[in-house]
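Engineer: coords please:
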Amino acid sequence: MGRTTDMGRDGGDHRQSGAAAGMTPARLPDAAWQHAEGLKKLLATLDDAHGGPRYVGGAVRDTLLGLSVSDIDIATALLPNVVMKRLQDAGIKAIPTGIEHGTVTAAVDGKSYEITTLRRDVATDGRRATVAFATDWQEDAARRDFTINALYADPKSGEVFDYFDGLSDLEARSLRFIGDANQRIAEDYLRILRYFRFLARYGGGQMDADAIQACANGAHGLTALSRERIAQELTRILALKDPVASVTLMIANGIFTPFLPELSASAANDLLRLVKREAQCAQPVSLAARFLALLTRDIVAVDKVAARLKLSNKMREGFAQRLRADAPTPANIRAIAYRADIDTARDAAMLYASDTELPECLARLEQWNVPTLSIKGGELIAMGLPAGPLVAKTLQAIEAAWIQEGFPDATRQRALAVEMVDAALPKKA
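Structural biologist: The predicted structure follows:
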């Protein structure tokens, strides 16, 4: 959403709650985040005549599910410049992070809150939208992606406003686009990847075949998006606890084809194997390992992927280190860690070690600190080695022997140095 135009103000508030007529309206459960003093001050500052402000999106969804909440978004009928002035008058730091499309960030008591003016779409092109500011809550809800993300809650009463049956979908663990899925996707093709991310996190109920088909139909549109936006969403998918089912669906429906042709033929099985190993061995999620599970073991091809997706230099080098590592075994796993780092060695084991050797590989890395070779070039010269290239060559030989012997202590290191210097010196006639 790059361009925002105020095309006029709409009246009306469709105050539809999640409950059917005559039933008790749905209420937002109490949660600790609602009691922050800074948030209370902020909400009082934004009071208006259109039923706002209201919590919206993830904070409402996740609180209803009993999940922790980190980001709190607030919707308001107030225009962005009015929001800015009210915050400033109240002594709250106001940052115009996306003011051209209605978003202001408020910073209070060390926390940030996104405040966005109600909007309706005027035009879309698959990457961004031209919007008009409004006062109609249902219009604002109608431009959101999924029904479970279009839930609003009144901070005072806790009443939940549900315009598209998102509460039922939340209860059924069903992920549905608002309105026509093909249209929603054509408005912003990133919604394809968002669909599979939300499916991995909140799905589990009956699959929406129309939504899956719409994602497949629109996959070609992913080429219109910036690589950074694609990489961000793919990273979020892979970072979830268990993305295997979603990734498998993505593969089956050609979602990766436009931006990741290097996908391995065994990607789904390899990711499944890695995720199972993480659970069985109580290992943390490694994004680098999960990326590599999707790709062929071709260091050149993998680097092209990293460059195309504009991943960080640290991530690119991490890929290369993991792919350059020897086939991990209990005998060499510490050597891999020494030459790279513990994380690289752990990932190499998780990806490429055999089932029988994986537990011992991980055990040999557990609470092991990568040691340092204590022998320096000056000591070799003091032992009689002439200064020059021979010193570096002998140090390399000492290091190789030290690694081969399993990183023995300083006493053995010195003994190795004596042996290697003696072997390097010319023999007397």
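Engineer: drop to CA atoms for contacts and neighbour counts, all remaining ones
Structural biologist: Noted.
Engineer: what packs against the helix or strand hosting residue 361?
Structural biologist: Using DSSP states H and E, residue 361 sits in helix 358-365. Applying 3 or more CA pairs under 8 Å, 6 or more residues apart in numbering; DSSP states H and E, we find helix 358-365 packed against helix 333-339, helix 342-352.
Engineer: run this one through as well so I can compare:
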Amino acid sequence: MKPVSNAKWTHRPDLPVLIAALGADECRYVGGCVRDALMGHEANDVDLATRHHPDRVCVLLKEAGIRTVPTGLEHGTVTAVLDSGPVEVTTLRHDVETDGRRATVAFATAWEEDAARRDFTINALYAHPETFEISDYFGGLDDLAQRRVRFIGDARQRIREDHLRILRYFRFHARFGSEPADEEALAACRELAATLKGLSRERVGWELQNLLALPDPSPTVARMADIGVLAVVLPETGGVQVNRLALLVTAEREAGVAPDAVRRLAALLPPDPAVTDQVAARLRLSNAQKKRIARIAERKDGDGADPRALAYRLGMEVARDRLLIGGSPVDLLKGWEVPALPVKGGDIVAAGVGAGPDVAKVLRVIENRWIAEGFPEEARTRAILAEEVAALA
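Structural biologist: Below you'll find the predicted structure:
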């Protein structure tokens, strides 16, 4: 594993001011930023745990001239607004009461007590902000070295505290794990899969999209289907669409196309816009995502016959989606920009066609011929225009 101090974020010029305000012995870097640094990956977010009460955090940072945002005071979180990006500062805590969806917490002063309430051992690693010495209370370093994703303590208890941890387990296994997967974790996820029904749709949708955006989530999604988790959160797959995801991942890799969660979600669903509309609404996809996945669902066996014509009619993104899912090559789209039809309705009127429905009809015919001829230049397009106008005479 790499030293935490190798990570670029540890050299941010504004972090020492924050650490000095809190006191180096009163705070620790924690969670994903530590885990990713140890693996040689750059972290998107930097999180600090502290023994200070959140009110005290606000006072200390104000005295240091650091602006704060009370992003989650009830859970002990204050966001420090720094020039190089925000840092979440969270008071040590332990759970008082949980119902699988939300938790009531009490603030604590012991690092190990705070670590015990976290989900996985690899997420419960703390780094001293000056020495970068690692505090590991549950074997997270060994699990990270073995690429093993393991719940802290009793897996079933961790899931009962927060049902979303089932989906988080599979996402973390797809990103960090290796085979064989932890049997206790799988057994707990299988046993408690039905608890996912009680979660908010946004949380489920967010986790699914993050899982599907990983380089190759197909083995993990197949396992979710095998143990009954996928049927709870995405019953529309019927278990028969899962193999299509693996084929899509291979096609993306061979074509040099980046992973995309919406495209992969569409591959898991039958080509039925009514079904995708239902799923998109349930998972609270954005309007743009809803429109895109519905158009992907209209895919047909003949999509690969003329990739550029498909891109012209549907847009490059949706055309690429449909071709990749259908197993058709996308080579003809690489480096190609969708052209604009060189003639307009005004050109048809100028050629002698009276304004009215005939203009639109002629324009459609010209456009279809232009597409069929492979999008020729303006001179040829105007020749087509002349031929069609002459045919009306």
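Engineer: can you pull the TM-score for these?
Structural biologist: TM-score of the superposed chains, computed with TM-score structural alignment, normalised by the length of structure 2, equals 0.96; 392 aligned residues with a CA RMSD of 1.6 Å.
Engineer: what stretch of structure 2 does the helix or strand following the helix holding residue 361 of structure 1 fall on?
Structural biologist: Counting by DSSP H and E, the next helix or strand C-terminal to helix 358-365 of structure 1 is helix 377-382. Counting by TM-score structural alignment, helix 377-382 of structure 1 falls onto residues 345-350 of structure 2.
Engineer: what residues sit buried inside that stretch?
Structural biologist: residue 348 (16 or more other CA atoms under 10 Å).
Engineer: so how far is that stretch off the chain centroid?
Structural biologist: 47 Å (CA atoms, centre = their mean, to the nearest Å).
Engineer: roughly how far out does the helix holding residue 361 of structure 1 sit from the chain middle?
Structural biologist: 27 Å.
Engineer: burial count for the closest residue in space to residue 27 of structure 1 that isn't next to it in sequence?
Structural biologist: The shortest distance from residue 27 of structure 1 to any non-neighbouring residue, by CA to CA, 6 or more residues apart in numbering, is to residue 159 (4.6 Å). Neighbouring residues of residue 159 of structure 1 were enumerated by other CA atoms under 10 Å; the total is 19.
Engineer: alignment lookup: residue 159 of structure 1 to structure 2.
Structural biologist: When structure 2 is aligned by TM-score structural alignment, residue 159 of structure 1 is paired with residue 133.
Engineer: just the element for residue 94 of structure 2, please.
Structural biologist: Going by DSSP H and E, residue 94 of structure 2 is part of strand 93-98.
Engineer: returning to what we had before: from residue 29 of structure 1, how far off is the residue nearest to residue 27 of structure 1?
Structural biologist: From residue 159 of structure 1 over to residue 29 of structure 1 the distance is 10 Å, taken as CA to CA, to the nearest Å.
Engineer: report the contact partners of residue 125 of structure 2.
Structural biologist: 30, 31, 34, 35, 115, 134, 135, 136, 137, 140, 141 (CA atoms under 8 Å, 6 or more residues apart in numbering).
Engineer: then residue 225 of structure 2?
Structural biologist: Residue 225 of structure 2 touches 231, 239, 242, counting by CA under 8 Å, 6+ apart.
Engineer: what kind of secondary structure is the alignment partner in structure 2 of residue 148 of structure 1 in?
Structural biologist: When structure 2 is aligned by TM-score structural alignment, residue 148 of structure 1 is paired with residue 122. Here residue 122 of structure 2 is helix, with the state taken from DSSP: H, G, I helix; E, B strand; the rest coil.
Engineer: just give the nearest non-adjacent residue to residue 122 of structure 2, would you?
Structural biologist: residue 140 (4.4 Å).
Engineer: the strand or helix carrying residue 183 of structure 1: average distance to aligned residues in structure 2?
Structural biologist: Under the criterion DSSP H and E, the helix or strand holding residue 183 of structure 1 is helix 181-187. Here helix 181-187 of structure 1, set against structure 2 after superposition, deviates by a mean of 0.5 Å using mean CA distance after the TM-score superposition for structure 1.
Engineer: tell me who's in contact with the alignment partner in structure 2 of residue 311 of structure 1.
Structural biologist: Here residue 311 of structure 1 is matched to residue 285 in structure 2, going by TM-score structural alignment. Contacts for residue 285 of structure 2 (CA under 8 Å, 6+ apart) come out as residue 205.
Engineer: related to what we said a few turns ago, count the neighbours of the residue nearest to residue 122 of structure 2 for me.
Structural biologist: Count around residue 140 of structure 2 with other CA under 10 Å applied: 24.
Engineer: right, and it touches residue 124 too?
Structural biologist: Yes: here residue 140 of structure 2 reaches residue 124: they are 6.8 Å apart, a contact under CA atoms under 8 Å.
Engineer: what's the counterpart of residue 225 of structure 2 in structure 1?
Structural biologist: Counting by TM-score structural alignment, residue 225 of structure 2 lines up with residue 251 in structure 1.
Engineer: quick check, central residue of structure 1?
Structural biologist: With distances taken as CA atoms, centre = their mean, residue 236 lies nearest the centre of structure 1, 2.7 Å away.
Engineer: give me the aligned partner of that one over in structure 2.
Structural biologist: Using TM-score structural alignment, residue 236 of structure 1 sits opposite residue 210 in structure 2.
Engineer: mean per-residue distance, the helix or strand its match falls within versus structure 1.
Structural biologist: According to DSSP H and E, residue 210 of structure 2 maps onto helix 201-212. Following superposition, helix 201-212 of structure 2 is found to deviate from structure 1 by 0.3 Å on average (mean CA distance after the TM-score superposition for structure 1).
Engineer: give the buried residues for that helix.
Structural biologist: Of all the residues in helix 201-212 of structure 2, those buried under the rule 16+ other CA under 10 Å are 201, 204, 205, 207, 208, 209, 211, 212.
Engineer: right, and the helix or strand after that helix?
Structural biologist: The first helix or strand that comes after helix 201-212 of structure 2 along the chain, using DSSP H and E, is helix 218-226.
Engineer: can you give me how far that following helix is from the chain middle?
Structural biologist: With CA atoms, centre = their mean as the basis, helix 218-226 of structure 2 stands 17 Å off its chain's centre.
Engineer: apart from its chain neighbours, what residue comes closest to residue 289 of structure 2?
Structural biologist: With CA to CA, 6+ apart as the criterion, residue 289 of structure 2 has its nearest non-adjacent residue at 7.0 Å, and that residue is residue 262.
Engineer: counting neighbours, what do you get for that neighbour?
Structural biologist: Residues contacting residue 262 of structure 2 under the criterion other CA under 10 Å number 21.
Engineer: now residue 91 of structure 1
Structural biologist: Residue 91 of structure 1 has 10 nearby residues by other CA under 10 Å.
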